[in-house]
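> just coords:
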């Protein structure tokens, strides 16, 4: 496990609302009105702005807002050899909404590509963050790739290409580990795995509906843990590893509900990361009691400020919830963030950029009041 002691008391999950200029440029690129170089120039300008903005507001782990992505996860998957961009005919189902129908499907054995576009993306971020802050890279977890590749008809290709599931799991883990080491060589020392698979496992009602009342989610739990840990084994000691557990974040809606209790022991005690970004912005995420499973050498970032709605939380309410969580895990091993990013997909959540920055400022203000010595 990473042993880097740096821990920021005010933090962010990473994605930001796309500025209108960027949205227009992407639409024009898709329509063939501008070329890739022109799109990249607009992306660069937008990313330089939010790097500066995050620094001005006192943040130390800086993201590129995911401004070069359409989705928080699929764009990364498409960069692997053996993974194709396909359209499923149906998107992901959220509470009252359906996403676009893009997906990732196998076309051959999975392996890391030296031409993965995220390498250039991170290089730009690292060069422009400078030395007085950290360039954080957020990518979807290995278990998330597994889940996508076996979603619906995608699984047929997996069975064709990987008759042996062990080979499938091993190739995903190796492709990830090779990717992580390539990012490390570019200077990445802060890596976050965004992960909805654990959030799905929290929702016992979902599995009863999807797979029947007798479906044993422990099989998936063990698989996800094995896969993620295999991808993260024997990494450099100064690489700071974290994970964000999400229940879905699309256009201010969600996909699943349920507290962390069903997965807490495996997720907190056994996954090979040092910090957990956890959704806790409403009752769907359950209570703080599962935090009792977090070992003493690990930390938790409480996502108490919602990124889904524009209403600004009351400071005293958030502070009281932090103290409530501290009944189960030492206060010094806690910090504060928004519950998720503001735009897991390029559509973004239903609030304005002004609302977004107010939320981000609020996180910083509260953290200084709760942890004044940090």
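Nice, thanks for sending it over. Since the model is a prediction, treat every value here as computed from it, not as a measurement.
> contacts, neighbours, all on C-alpha from now
OK.
> The residue nearest to residue 333 when sequence neighbours are not counted and residue 160, how far apart?
Using C-alpha to C-alpha, 6 or more residues apart in numbering and skipping the chain neighbours, the partner closest in space to residue 333 is residue 299 (4.8 Å). Distance from residue 299 to residue 160, counting by C-alpha to C-alpha, to the nearest Å: 41 Å.
> Structure two is appended below for comparative analysis:
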């Protein structure tokens, strides 16, 4: 196990379609019909079954599929001290669909001790063996900052934190605390999920969000600095990667545009070991921005979509891998789906069988390109 490090030649992002048993139990808990312990028992049972399936599929990373979460990001944010769970008047407006209305609100000094995700990780950790390593996914610090300034949230954030630099320092310190506690629990693979960079890539989205009043490069530089602050003094032997996409909710998306606007920041300067990147359709642009990726870092090409059950053409995917290799050595490339299968508990529009067929295809293509 100790020799295994993400990313792997064939890999996945982290979230999986929620089984009906999980959906039923979470609904029953919300309605007050079962206890927290009863919900946890169902979650434990279903996560155990999921990990067995991940292993049978031949994958070297194991996750809990985010089965204990409603959202890929908010549940983690709610685990910090000084951050409250709230419902806004509306959700995010994706392409043709509005998301649910959950968000966060800062109520005091942000800190990260005793984060519940540490216990969640310990449950997955017990299933590690010589063929697989447990991975913990979480939203990037920049994603937390972006949510704190989402529409009217910013007024409250500035009221609690009139010193913006102190806010950045406290967020970074909170993440460092969680990272250390995860490490002490045996975690050696952490993945930052970060949609902020995908938003930067979309000129229309950025223009409507900022009304032309904020410099995109200045905000990107701040997000980069915050992410790197959180990674300072990280423990030895800990692999930290990041995943970037443009929204993944019920098979819809939020933004589009190539990586060129963010490549000089994200690819060249973020202190992670690898990038899991969305490349499943034309919304992601071409591979040319990959030339900014710092030497020695790996790129996981998200060429297989989780938004549709349709299986990609193997030859077409292989051709795209070799196209990317014009900018990144083939030995530094890997393959995965472009995102998770259920970034939020509603899930994408495909069946569990279709989900596993996608992952089977990823493995088959990777073994054809790089060998078994």
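Perfect, I can see it now. As the structure is a prediction and not an experimental result, all values here were calculated from the model.
> And residue 299 and residue 160 of the first structure? Which one has more around it.
residue 299 (24 against 12; other C-alpha atoms under 10 Å).
> Please pull up the helix or strand immediately following the host helix or strand of residue 200 of the first structure.
Following DSSP states H and E, one finds residue 200 of the first structure within helix 197-201. Sequence-wise, the next helix or strand downstream of helix 197-201 of the first structure (DSSP H and E) is helix 204-211.
> Return the mean post-superposition distance for that following helix against the second structure.
Here helix 204-211 of the first structure, set against the second structure after superposition, deviates by a mean of 1.7 Å using mean C-alpha distance after the TM-score superposition for the first structure.
> Relative to the second structure, which residues correspond to that helix?
Mapped onto the second structure using TM-score structural alignment, helix 204-211 of the first structure covers residues 203-210.
> What lies in contact with that stretch?
Residues from elsewhere that reach stretch 203-210 of the second structure (C-alpha atoms under 8 Å, 6 or more residues apart in numbering): 199-200, 216, 255, 257.
> about what we covered before: contacts only, for the residue nearest to residue 333 of the first structure.
Taking C-alpha under 8 Å, 6+ apart as the test, what residue 299 of the first structure contacts is 274-276, 333-334.
> Select only the buried ones of the residues you listed in ChimeraX?
Per 16 or more other C-alpha atoms under 10 Å, the buried members of those correspond to this ChimeraX selection:
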select :274,275,276,333,334
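> ok, average deviation of the lengthiest strand in the first structure from the second structure?
Using DSSP state E, we find that the single longest strand of the first structure is strand 102-111. Compared with the second structure after fitting, strand 102-111 of the first structure deviates on average by 0.6 Å (mean C-alpha distance after the TM-score superposition for the first structure).
> Follow the chain on from that strand and name the next helix or strand.
Counting by DSSP H and E, what follows strand 102-111 of the first structure is helix 117-129.
> List the contacts of the residue nearest in space to the middle of the second structure.
Central residue of the second structure (C-alpha atoms, centre = their mean): residue 193, 2.6 Å from the mean position. Residue 193 of the second structure is in contact with 73, 137-140, 242-244, counting by C-alpha under 8 Å, 6+ apart.
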